[in-house]
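Peer 1: Show me how the following folds:
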Amino acid sequence: MSYAESPALANHLMDTVLPVRPAMVDRGSAIRMKPGMVEDLLASGTAKAMVISQRKALVSSDGLWFGDAGPLWQALQAAELGPVVAIYLGTTAGPSSPAEGTPILLFTVAEPPVPGSALVPADAEWAGFREVAGRLDAQHTALFIEASAISNWHATHTHCPQCGVPTDIEAGGWVRRCPADNSEHYPRTDPAIIVTVVGPDGRLLLGGGGPVDAKNYSTLAGFVEPGESLEQAVVREIAEEVGVRVTACQYLGSQSWPFPASLMLGFTATTNDADARPDGVEVTRARWFSREELQAAVLSGEITISTRLSIARSLIEHWYGGVIEDLLP
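Peer 2: Next up is the predicted model:
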């Protein structure tokens, strides 16, 4: 018997949490505190580097493109592409390429060098995470997400928020220090809750924004406000977006989504309400699904749901009790 055919078995799964995915990068938070560690890696001949420019990374047919860090750094500096920042991402911790234990640097450049130039091979291209995530392995996915998060922070936090003086980069790119008042500034992460809402009859509530006749449906989500607990944010956001009162909620897992700086905190919640009233702003349509209805709607093309890259899909399939089959192209 499948999970979809047994609501009792599927509901039992709601008492568990999402599986923990192993880290693919050893970030070496202690190592990066050593003064001059980035310069040492550039001179070592062992480090590799990926490149990000304007929120896109260099990728090849095999995934992220990596160059030899020292020569690539010198070439980028000489190319006059605007400010170049070197950031230590960590060492690889899983079976992939580069090999396990390889130090990885991130170079951010203001202007992207053209593939096929002296800096970048012709078979590389610039691409955003969403464009290539489906062909990245676990290690390259982890590196792309980490690199996106830290590069976004550097791009938007160049000056001291207290006095406006340009800040200096320290700790392998993970601290910016103000030379005027000596204040330290660290990368920012914005917590957001993302929720599967289950009604009194076991059906799942999904919603969507944009045109009211659009086909895309997903879990409900929103940012946590200052002074608010995660659970309070779940209750408030669900009430605001679809007019449903949450009676209980449980944390299941999280996913970094640094576009620009979110950490998605996944919950499942229950309600005694059977009616949903979209707010018409963030959510323009909301609909309840049984397991059979959801799978049938996806296979028929009536609706689309979140891709497997997102925690939203993991939360939906956690409620479903197994893999939801997608409509084949």
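Peer 1: C-alpha from now on. contacts and neighbour counts both.
Peer 2: Fine.
Peer 1: Any idea how many residues pack against E293?
Peer 2: By other CA atoms under 10 Å, 11 other residues sit near E293.
Peer 1: A149: what's it in contact with?
Peer 2: Counting by CA atoms under 8 Å, 6 or more residues apart in numbering, A149 makes contact with P258, F259, P260, A261.
Peer 1: and for comparison, fold this next one:
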Amino acid sequence: MKYCDECGNQLIFKENGQDGMVPYCPHCETFKFPMFNSAISAIVFNPTKDKILLIQQYGHIDNILIAGYINKGENAKEALIREIQEEVGLNVGFYQYNDNEYFKKTNTLIHNYVVIAESEDFVLNEEVDQAKWYPVEEVLQVIKPHSLAKSFVERYFIKNQIKVV
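Peer 2: From the prediction side, this is the model:
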């Protein structure tokens, strides 16, 4: 961040206690802490918890988790329920926080949840090219390699002692 988001003046760095050197606007006389995006992603299980829904989007062939940004004025739970409903038309029967990670490429803190959908009957919107339910034991083989999506699934499996070959 080089310029003030309020007045447009160039920022300088100024000491701010424990935070150290922080961007500061001398015109507005305020510190300008770096901003980032917040998003959710979801490991969506079917009602019997033996399959996980993976999607493909925007012409890519990689299988990924449902994800989306948290809108202004919205909390993570609302974004989670909205994104799943918008992208695949499923209702959330149960959800639980799994983990989070900062994704540098998009300057986004992603909050990952585990969800149990009320049914397997999905309906895709224009953002999603394909979706498919995969048996739990196959998910790590078909999800995008070296991705944050795969990492979230692996962490969930480890925490819950789910063994897959």
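Peer 1: Now the TM-score, please.
Peer 2: Here the TM-score for the pair of chains, by TM-score structural alignment, normalised by the length of structure 2, is 0.84; 157 aligned residues with a CA RMSD of 2.2 Å.
Peer 1: Any chance of CSV for the contacts of A149 of structure 1, columns neighbour count?
Peer 2: Converted to CSV, those look like this (neighbours: other CA atoms under 10 Å):
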residue, neighbour count
P258, 22
F259, 13
P260, 17
A261, 18
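Peer 1: Mind picking the one among the residues you listed that's closest to V246 of structure 1?
Peer 2: Closest to V246 of structure 1 out of those is A261 (26.9 Å), distances taken as CA to CA.
Peer 1: Correct me if wrong: that closest one contacts R188.
Peer 2: Yes - A261 of structure 1 lies in contact with R188 (CA atoms under 8 Å); the separation is 6.8 Å.
Peer 1: which two from the contacts of A149 of structure 1 end up farthest apart in space?
Peer 2: For these, and using CA to CA, no pair is farther apart than F259 and A261, which are 5.4 Å apart.
Peer 1: list residues touching both of these two?
Peer 2: Common neighbours of F259 of structure 1 and A261 (CA under 8 Å, 6+ apart) are A149, N152.
Peer 1: now for A79 of structure 2: what does it line up with in structure 1?
Peer 2: Counting by TM-score structural alignment, A79 of structure 2 corresponds to A233 in structure 1.
Peer 1: Helix, strand, or coil at its match?
Peer 2: Classification of A233 of structure 1 by DSSP: H, G, I helix; E, B strand; the rest coil places it in helix.
Peer 1: re earlier: got CSV for the contacts of A149 of structure 1, with distance to A296 of structure 1 and secondary structure too?
Peer 2: Converted to CSV, the contacts of A149 of structure 1 look like this (distance: CA to CA, whole Å; DSSP: H, G, I helix; E, B strand; the rest coil):
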residue, distance to A296 of structure 1, secondary structure
P258, 33, coil
F259, 32, coil
P260, 34, coil
A261, 35, coil
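Peer 1: Looking at those residues, which one is closest to I305 of structure 1?
Peer 2: Nearest to I305 of structure 1 among the contacts of A149 of structure 1, with distances taken as CA to CA, is F259, at 19.7 Å.
Peer 1: What residue in structure 2 is paired with that closest one?
Peer 2: Using TM-score structural alignment, F259 of structure 1 pairs with K105 in structure 2.
Peer 1: which neighbours do A261 and R188 of structure 1 share?
Peer 2: Once CA under 8 Å, 6+ apart is applied, the residues that A261 of structure 1 and R188 both contact turn out to be W153.
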